[in-house]
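Asks: Pasting a predicted model and its sequence here:
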Amino acid sequence: MEIKKSLFDNLQNFFGFDNFKGEQEAIITNILAGNDTFVIMPTGGGKSMCYQLPALMTEGTAIVISPLIALMKNQVDQLRAFCNSDSVAHFLNSSLTKSETARVKEDVLAGKTKLLYVAPESLTKQDNIDFLRLNKLSFVAVDEAHCISEWGHDFRPEYRKIRQVISNLGENIPIIALTATATPKVQHDIQKNLQMNNATVYKSSFNRANLYYEVRAKRNVLKEIIKFIKQNAGKSGIVYCLSRKKVEEVAEALNLNGIKALPYHAGLDAKVRAETQDKFLMEEVEVIVATIAFGMGIDKPDVRYVIHHDVPKSMEGYYQETGRAGRDGGEGVCVSFYSEKDVDKLQKFMKDKPVSEREIGTQILKEVIDYAESSVCRRKQILHYFGEDYDASSCNSMCDNCASQRQFFDGEAQLHRALSLIKQLGEKFDDHHVVSVLMGQDGPQVHHYDHHSLSVFGSGKEDGENLWKSLLRQALLDNFLSKDIDQYGLLRLTDKGHDFLENPYSIRFVLNKPIEAADDDDTEEGPKQGSGALDTQLLQMLKDLRKKIAKQKNVPPFVVFQDPSLEEMCTHYPVSTDELKQISGVGAGKASKFGAPFIELIKKYVEDNDIDRPVDMVIKSAANKSALKVYIIQNIDRHLDLEDIAASKGLNYEEILREVESIVNSGTKLNLNYYIDEVIDEDKQDEVYDYFRSAEVDSIDDALVDLGVNDYTREEIQLMRIKFMSELGN
């Protein structure tokens, strides 16, 4: 009773809380008793309190091993604020100067420091080991303990050395291992490696009831993301991408479309990263676009959505990243975009890795693919991955699968056939092999084992591959089968599976709805010709307006706006100058010269017809394209030959003409007379110029036919068309 009172008194004194969360009290009591303790608790469950409070209550210094410098600093700052003392907590890592390191060691030796955070790389240095041996250590806490296991999503070889170092620090030092994501396999690896098989294990449920999970086919992904964010304006969110390049591109696109966003990845300066974190915490920016490095140690409770632009590398990573949404128990929407192209990229990354690492990576990625392609409750799949059984009826439509209409089938006969085959094969093959046999697919492995001669070979062809994949996935989720991940994902029958073979019964399964073929094309160079979304009524009205304005200005209609630009207006309905500038082939010059009547017409048309406009606009060219255009404009102003400008940028003549034409068509005036006078006779120039003045279309092919193929080259016509458009249209 006295210990319990002391616990609550200290909880109130140090942290200002009246009650513990979940199993915190039992965990802390176990640590205070000097026992090895293993804590598996989801993100936001209060893991850090489990070692911080006992460290403050125990004689000596607790060592906290953490791989994340940002997390260390964050927690040290919080502890100093709670305890009103700068000496109570320190971190020891490569970011400290010599004088700062000396100050830390001085405080620890003086007994002032209750928690010392150490990076695993720093812990293994001999001078640090010698120093720590001089102190009384209360216990060692190993945070992010999944880093020990090759099956964990963030394996770090230096974590393998922790047990040896702890043994060198002294005898009988209690160990506390903590992780937010650990499959049964990873849990076993952690306990085995840290030699804590007798540890008391505390495992909280991995269910985050407030999170909504959704997987979407990856088509026009940037537009989808922009639309989602604008529909959730004023809320904080994170967008995860696999590469630094993609992070920069997405962040730029969001800002172009009026969304305050910043990029975050390991390639940025540490000061910039720290400032970015602070701006996100202080809500100076709405969205962080990041690689998986972001979010660890960032305690922002009100992140309202997490978007995966690319397929996550593992279910652990996916769980941890989505877990950064709704940590306050409020709304948390998790949207992942999935395409087979992403999977192919990840598989290519693994090709150069050692065989064992490649096999592990393939197994881990396969779980992600199964999750994305399955129509079963997302929550049930996530929790099963972490060794937790879950009744899908409790999901309450908090995932896209449970919220949608699904197709079920009675699978008694098929399940019996699949389990019988797995048993017949000696439980020595994975799901891919089992499906191949049932479908009658005589591949190299099936042939090698002579399985094409089995009576069951091809017996499931009529049911279709999708049904068998759906069935085996759910047989795993419902514990008829287990997967031996140590042995390449071989399928084994459980007791429940054996019982079903003896006494089959009626059972229903969900049929997977395959994700439609997705296009990973983020940018659109122009409107899709003949798109079904094209508003033909508006297009005719815009063409009539163009004709009227062309007549007033005494120019051909194509000088005002070209057809592709008008078609794009009929898809996106721009109702302001800024929006019109986003239409390909318009630009600032043309928008200001010709745009006003077009905007008025579109605005009235949208109001009269009650049209629900897309909230996002076409994403304009990336920074590198903009830089090329600026370079070309500057060098034309300096009267450099086009061939020289092209050569300096590795372009050929055809490509430089195309770039120059694009600049002019977007409304920028270019004076190319200095160059045209050098390469085309004056008489020829006049003839082509007069031709385009009276032409109804700006086709080069038509011009060549009318003017004479033998008299002009295609490039000469194109150059004169550029001059004509620049002088009359801009």
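Replies: Done, it's in.
Asks: Please count neighbours and contacts with C-alpha atoms only from this point.
Replies: Fine.
Asks: Quick check, Ile599 in contact with Lys581.
Replies: No. Ile599 lies out of contact with Lys581 (Cα atoms under 8 Å); the separation is 11.0 Å.
Asks: higher neighbour count, these two?
Replies: For Ile599 versus Lys581, neighbours defined as other Cα atoms under 10 Å are more numerous around Lys581 (23 against 20).
Asks: Surely the more buried one touches Gly587?
Replies: Yes. Assessed by Cα under 8 Å, Lys581 is found in contact with Gly587 at 4.7 Å.
Asks: The stretch 501-650 of the chain: strands as residue ranges?
Replies: 508-510 (DSSP state E, counting those that start in this stretch).
Asks: I'd like the distance from Ala703 to Leu109, if you could.
Replies: For Ala703, the distance to Leu109 (Cα to Cα, to the nearest Å) stands at 88 Å.
Asks: between the two, which one's more packed in?
Replies: Shown here are Ala703 and Leu109; by other Cα under 10 Å, Ala703 has more neighbours (21 against 16).
Asks: check which helix or strand covers that one.
Replies: helix 700-707 (DSSP states H and E).
Asks: Give the other helices and strands that the very next helix or strand once past that helix contacts.
Replies: Note on helix 700-707: by DSSP H and E, the next helix or strand toward the C-terminus is helix 714-729. Counting contacts by 3 or more Cα pairs under 8 Å, 6 or more residues apart in numbering; DSSP states H and E, helix 714-729 packs against helix 557-560, helix 653-665, helix 673-679, helix 682-694, helix 700-707.
Asks: List the buried residues in stretch 364-373.
Replies: Neighbour counts over stretch 364-373 (16 or more other Cα atoms under 10 Å) mark Ile364, Leu365, Lys366, Glu367, Val368, Ile369, Tyr371, Ala372, Glu373 as buried.
Asks: any idea how far it is from the chain center?
Replies: Its chain's C-alpha centre and that of stretch 364-373 lie 15 Å apart, by Cα atoms, centre = their mean, to the nearest Å.
Asks: what do you get for stretch 403-411?
Replies: That offset, for stretch 403-411, works out to 29 Å (Cα atoms, centre = their mean).
Asks: Tell me the buried residues in it?
Replies: Taking 16+ other Cα under 10 Å as the criterion, stretch 403-411 shows Gly411 as buried.
Asks: Can you give me the end-to-end span of it?
Replies: Counting by Cα to Cα, you get 22 Å between the two ends of stretch 403-411.
Asks: Show me the contact partners of it.
Replies: Contacting residues not belonging to stretch 403-411 are listed as Ser375, Ser397, Leu471, Ser506, Ile507, Arg508, Phe509, Val510, Leu511, Asn512 [Cα atoms under 8 Å, 6 or more residues apart in numbering].
Asks: Got another one to weigh against that:
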Amino acid sequence: MTSTTSSITQLLKTHFGYDSFKPNQEAIINDVLSGKDTLAIMPTGGGKSLCYQLPALAKEGTALVISPLIALMKDQVDALRANGITAAYYNSSQPEEEQQHVLQQLTKGELSLFYVAPESLPNLRHTISTITLNLIAVDEAHCISAWGHDFRPAYTKLGSLKQEFPQIPIIALTATADKATQDDISKQLNISHAKKHLASFDRQNLFLDVRPGQSRIKQILKFLGPRGAQSGIIYCLSRKSTEKLAQKLKQAGYKAKAYHAGLSPEDRANIQEDFVNDTTPIIVATIAFGMGIDKSNVRWVIHYNMPKNIEGYYQEIGRAGRDGLKAHTLLFYSYADVIQLRRFTEGTATEEFQLAKLERMQHYAEALSCRRKALLNYFGEHLTKDCGYCDVCQNPPKYVDGTVIAQKVCSAVARVKEQEGVTMIVDVLRGAKNAQVFDKGYQHIKTYGAINNVSWNDLQQYIIQLINLGVLEVYFHENGRLVLTPLAKAILFEGQNIQLAHTEDVKALKDAKTTKVTKNDSLFEQLRNKRSAIAAEKNVPAYIIFSDASLKDMIKKQPTTIKAFADISGVGKAKLESYAEPFIDVIKTYKAQQKPKVDTYQQTLQLYTQGMPVEDISKERDLSLNTIYSHLLKLHLEDKLSLNLNEFVTDEELSKVKTASKTLNHPEGLKPYYLHFEETIPYWKLKFALTMLEDQEK
């Protein structure tokens, strides 16, 4: 098969049921197809697997996929087989008979993809050398690097693959790798000239939320209240904590189980299976849980304790919302967690390095500016605007002009030749008279004592904010030294201004809003039940049949024919043939049971066009004024009613809303405006005003 764009897109639709690629996928696939070694850094849920699965189908021969966990391999193979693709895995847990059958398939050229753990690979080198290999994929490639957060010694032996198969393209994939880890992966795999694809780390569907660590169980129960039977994971530092919290949740009426390394392999496998199949929606676990699970409908992740580094945190929150639908991530932060994590690193070979990463995690938890900016800056990606979808953006602290402070901090970093960490920079700027400063002669530089009127803690917090904002970067692999970014140079030399949160707000982390939870409608539950029944019959996880995103698309389109069902996202040829009819039956039954609804907007329209005042319509229909005005605006926007919006909003009110929009940095929703005006302008009037402002901008 040729590697043209049209043929790859056709394979995507035929086997996986998608009409288009996610960002970066097509470029990565084309590089692999052209025989180039490739390093792909893509966020969880970004579609890494397709980057080697599609080339494997497009090229003659078999793709060798090196994967770290048995559960992960099984999951991938189950998903591929459900899509009509021949794939198998080989590992030490299989009976010898099964192993031999898989090897026979491999040598006969019957497999498009062959999965193996790095530990099993040495025993299979001879067999692999006899087959037609089309590519080698190294999944979870950060495991090869001592700089990575999941270092695995067996991965370090993979460097010989390039020497043994010099003509075969190697693609290394990971979701979590900072700059040092990326360089180390290329070096260890002997693919130093690999084409690097760094996809955006921004998972826009994840709400980022950090809260103080007091009364955690009480806060968790309140958080879970409106979420019904949604799937979620709670991560704890200790086995004891998982057991205790799972028990508390069960006492409160939730289906929850603890998962940790102290359980027997059989118990762990059963708990994981119950979670995957939606039998147990809540798992309280140590970080050992989740890496091998591709469950797409996890709607929330809670960190009961602060993780030890941002890579681990990012990977764990990445287990939520893999279907692209909205999900909530909640981190509890307390200094007691920091102390405990510091103890864990004492005496380790990489103690200094781990402590630097822990400190950066602490910076994130204490962030007073957009939390998504802080997270993405860590991975070298810089947002220009606040995200509007994190706790800080939705409940911002007071900001002050921090340009002068930023200039002085950046100047100090430059004058110590970017060789020092946060502590030394604070000491230099405050004019500290200690041996560390004097021994290096820093008392003679121009910025020594330049900020001696700010307390040590406050100045440290300002520098942390500058790191989170992407003004400064921390080089962990070089003793945590601070380095200036292009934004720092803009502040120093180009008149760039910067806002910093007032340090008084550091002492009172605010309780964030929770995202609004929409209850599942009955059709979703019926489709979900059908999915569960088919999954149990096939002995595969429910999301292997269809993701929640596919079910939501079914609700939106409600197909009642095979042809219409083929347009559902995630429905390829194999799934269309296997599952279309039972799901169409559910949709047909649901539609037949629905009583025609009286159009509430039409009722409002009839009364309004008859000349009835809005206040009277509100009383007549027993609906609030806000609701009636919302009806009128919707009818106006749909050209079913012609309104002069200026009759509802005065020029003065419109001007106030316009000014507020700039002051609040164009927030999402109406509530920030409502609170800004101290509840003096009703919601409906705000909605009218914002519509008018949008029209003016067009």
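Replies: Sure, I can see it. Just so we're clear, the structure is a prediction, and the values are computed from it rather than from any experiment.
Asks: TM-score of the superposition?
Replies: Remark: TM-score between the superposed chains equals 0.68 [TM-score structural alignment, normalised by the length of the second structure]; 508 aligned residues with a Cα RMSD of 2.5 Å.
Asks: rewinding a little: most surrounded residue in the contacts of stretch 403-411 of the first structure?
Replies: Ser375 (24 neighbours).
Asks: Among the contacts of stretch 403-411 of the first structure, name the ones in helices.
Replies: Secondary structure from DSSP state H places Leu471 of these in helices.
Asks: re the thing from before, tell me, the helix holding Ala703 of the first structure lands on which residues of the second structure?
Replies: Matched against the second structure by TM-score structural alignment, helix 700-707 of the first structure finds no partner residues.
Asks: Can you name every helix or strand that that helix contacts?
Replies: Against helix 700-707 of the first structure (3+ Cα pairs under 8 Å, 6+ apart) you get helix 714-729.
Asks: gap between the helix it packs on and the chain center?
Replies: Worked out by Cα atoms, centre = their mean, helix 714-729 of the first structure lies 44 Å from the chain centre.
Asks: got it, and stretch 462-469 of the first structure?
Replies: Centroid separation between stretch 462-469 of the first structure and its chain, computed with Cα atoms, centre = their mean, is 30 Å.
Asks: what comes up buried for it?
Replies: In stretch 462-469 of the first structure, counting by 16+ other Cα under 10 Å, buried: Leu467, Trp468, Lys469.
Asks: okay, the longest helix anywhere in the first structure sits on what stretch of the second structure?
Replies: If you go by DSSP H, the first structure has its longest helix at helix 587-608. Taking TM-score structural alignment as the measure, the second structure aligns no residues with helix 587-608 of the first structure.
Asks: what's the angle between that helix and helix 653-665?
Replies: Relative orientation of helix 587-608 of the first structure and helix 653-665, computed by axes from the mean of the first three to the mean of the last three Cα atoms, to 10 degrees: 60 degrees.
Asks: if we can go back for a sec, so of the helices and strands packed on helix 714-729 of the first structure, which one's packed in deepest?
Replies: helix 557-560 (a mean of 23; mean count of other Cα atoms under 10 Å).
Asks: Report the aligned residue range of the second structure for it.
Replies: By TM-score structural alignment, helix 557-560 of the first structure lines up with nothing in the second structure.
Asks: Report all helices and strands that that helix contacts.
Replies: The criterion is 3+ Cα pairs under 8 Å, 6+ apart, and the helices and strands that helix 557-560 of the first structure contacts are helix 536-553, helix 714-729.
Asks: With mean neighbour count and distance to Lys73 of the first structure added, can I get the ones you listed in CSV?
Replies: Listed next are those as CSV, based on neighbours: other Cα atoms under 10 Å; distance: least, Cα to Cα, whole Å:
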stretch, mean neighbour count, distance to Lys73 of the first structure
helix 536-553, 16, 58
helix 714-729, 20, 58
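Asks: of these, which approaches Leu628 of the first structure most closely?
Replies: helix 714-729 (18.0 Å; Cα to Cα).
Asks: all strands for the stretch 151-300 of the second structure, in order.
Replies: With strands called from DSSP E, counting those that start in this stretch, the stretch 151-300 of the second structure shows them at 170-174, 195-198, 206-212, 231-235, 256-259, 282-285, 298-303.
Asks: Switch the ones you listed over to CSV, and while doing so, append distance to Gly292 of the second structure to every line.
Replies: Shown next, in CSV, are the strands of the stretch 151-300 of the second structure (distance: least, Cα to Cα, whole Å):
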stretch, distance to Gly292 of the second structure
strand 170-174, 14
strand 195-198, 23
strand 206-212, 20
strand 231-235, 14
strand 256-259, 14
strand 282-285, 14
strand 298-303, 14
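Asks: What is the neighbour count of Asp278 of the first structure?
Replies: 14.
Asks: Tell me how far the aligned partner of it in the second structure lies from Thr280 of the second structure.
Replies: When the second structure is aligned by TM-score structural alignment, Asp278 of the first structure is paired with Glu273. For Glu273 of the second structure, the distance to Thr280 of the second structure equals 9 Å [Cα to Cα].
Asks: what does Lys619 of the second structure give?
Replies: 46 Å.
Asks: In contact with His593 of the second structure, which residues?
Replies: Quick fix: residue 593 of the second structure is Gln, not His. Contact analysis of Gln593 of the second structure by Cα under 8 Å, 6+ apart lists nothing.
Asks: counterpart of it in the first structure?
Replies: For Gln593 of the second structure, there is no aligned residue in the first structure (criterion: TM-score structural alignment).
Asks: Tell me how far Gln593 of the second structure lies from Glu653 of the second structure.
Replies: Gln593 of the second structure is 47 Å from Glu653 of the second structure, by Cα to Cα.
Asks: And for Leu208 of the second structure?
Replies: Per Cα to Cα, Leu208 of the second structure is found 33 Å from Glu653 of the second structure.
Asks: for Asn277 of the second structure, same thing?
Replies: From Asn277 of the second structure to Glu653 of the second structure the distance is 53 Å (Cα to Cα).
Asks: more crowded one of these two?
Replies: Using other Cα under 10 Å as the criterion, Asn277 of the second structure and Glu653 rank with Asn277 on top: 22 against 15.
Asks: hang on, that one packs against Ser532?
Replies: Yes. Asn277 of the second structure is within contact range of Ser532, at 7.1 Å (criterion: Cα under 8 Å).
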